[in-house]
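Student: dropping the sequence and predicted coords here.
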Amino acid sequence: MKHMVGAWMQYALSRRQLFASCAALFGTLALSACAPEQQNKGVGPLPDPELQVAPTDSADGVNVDLTHLNAMMIFSQIGYMNQNRDQFIGKTIKIKGNFDSYDNNGRRFYGVLITDTTGCCTTGLEFSSAEEKAYPADYPEIGNEMTVTGVFDTYTEEDITYIYLRDASFEASK
């Protein structure tokens, strides 16, 4: 029994770190693959580093809208946001992906996940709702598509800084 609890805690911790570490890892890999000194080995034009989505002001209050980007660009953008946190803290972010949730020692975590175009890797953003909600009644089913809008922020636990969307609202895709 003790071994099973330890394994679940390790599993939950690894899923929780997925929201932060997978984004940072993929963003680093994507950015290093696009370095100017790298040769283009016939895979098409290299992405322009200036194409990162910078925070802007809009009529709907969203500063960074990721809903119009494909999965590969969202991977890159989340990595960029993780590496340049100060540029995004306090900005309103909008993202579309699949809902996920898990419990870690009595604390429930919620996230919106994006799978890359090959289906091998997943990244995403953790979020906390602006309103008191009951799980699972007030949330989509795990895996269902949703759009989340929230304020980019960070928190630190055990010397690890995580990015997330606070005061978030969400709606399930129809």
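Tutor: Looks like it arrived, so ask away.
Student: from now on I want contacts and neighbour counts done on CA atoms only, so please keep to that.
Tutor: OK.
Student: can you name the next helix or strand after the longest helix anywhere in the chain?
Tutor: In the chain, with assignment by DSSP state H, the single longest helix is helix 2-17. Downstream of helix 2-17, the next assigned helix or strand under DSSP states H and E is helix 23-33.
Student: alright, now check it against this:
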Amino acid sequence: MKIRIWFSLFSLVMALALIGCSKDENTKKTDEEQTQGAVEKPNENREKQQKKSVNDDGDNNVDLDLTALSSTMLYSEVYNIVMSPNDYIGKTLKMKGLFRTYASLESDTTYFAVVIPDATACCEQGFEFIWDGEHTYPEDYPSEDSEIEITGRLDTYEEDGYEYFYVVADDLVILN
């Protein structure tokens, strides 16, 4: 008898959970509208991916604007880029995060990165970048942990037998 009661109660709870998790058409439409245009799949038609430039001259197009995403979507897309960088190589990305530097003791090289925290700020994921043009560190660069926005193309290089990906930043804006 107790098994029937527990089974009935369990079935009722599961039914309520399924009903509570369903979405109506208006909610689905809102979700689609929120992400439409912000995230373009890497393999879609190039013309659909082109967006208005962040530069005043209008020559550069952004394929993936990470600044337009909610914190959850942002971290998910960053994770996708890190796990499958080859799908994004050659794409122009726009992102904002914290400016960080990393000094290599072995090669006496300073690496620059934009670090993007997740929604709870417990985890971070960074992208190495090289600022295109004539810029000297530290004079032309922001201070450590400044919020920045970069726009550039994802590319790769090989160092010590390992392949790394980075952003060739055409534009760097200090936000604070």
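Tutor: Okay, I see it. Quick caveat, the model's predicted, so the values are computed rather than measured.
Student: superposing both, give me the TM-score.
Tutor: Once the chains are overlaid, their TM-score stands at 0.65 when taken by TM-score structural alignment, normalised by the length of structure 1; 129 aligned residues with a Cα RMSD of 2.5 Å.
Student: buried residues, the longest helix of structure 1. List them.
Tutor: The neighbour-count check on helix 2-17 of structure 1 (16 or more other Cα atoms under 10 Å) flags 12, 15-16 as buried.
Student: Leu9 of structure 2 and Ala17 of structure 2, how far apart?
Tutor: For Leu9 of structure 2, the distance to Ala17 of structure 2 equals 12 Å [Cα to Cα, to the nearest Å].
Student: same deal with Pro138 of structure 2?
Tutor: As for Pro138 of structure 2, its distance to Ala17 of structure 2 is 55 Å (criterion: Cα to Cα).
Student: try Thr151 of structure 2
Tutor: 43 Å.
Student: and what of Ala119 of structure 2?
Tutor: Distance, Ala119 of structure 2 to Ala17 of structure 2, using Cα to Cα: 26 Å.
Student: those two: who's more crowded?
Tutor: Summary of the neighbour comparison: Ala119 of structure 2 and Ala17, criterion other Cα atoms under 10 Å, with Ala119 having more neighbours (14 against 11).
Student: element containing the more buried one?
Tutor: For Ala119 of structure 2, no secondary-structure element claims it when assigned by DSSP H and E, so it is in no helix or strand.
Student: structure 1: which residue goes with that one?
Tutor: Using TM-score structural alignment to pair residues, one finds that Ala119 of structure 2 aligns to Thr117 in structure 1.
Student: please apply the same query to Asp160 of structure 2.
Tutor: Mapped onto structure 1 by TM-score structural alignment, Asp160 of structure 2 lines up with Glu158.
Student: now the strands for structure 1?
Tutor: Assigned strands in structure 1, in chain order: 64-65, 92-104, 107-115, 122-129, 145-157, 160-172 (criterion: DSSP state E).
Student: buried sites along the third one?
Tutor: The neighbour-count check on strand 107-115 of structure 1 (16+ other Cα under 10 Å) flags 109-115 as buried.
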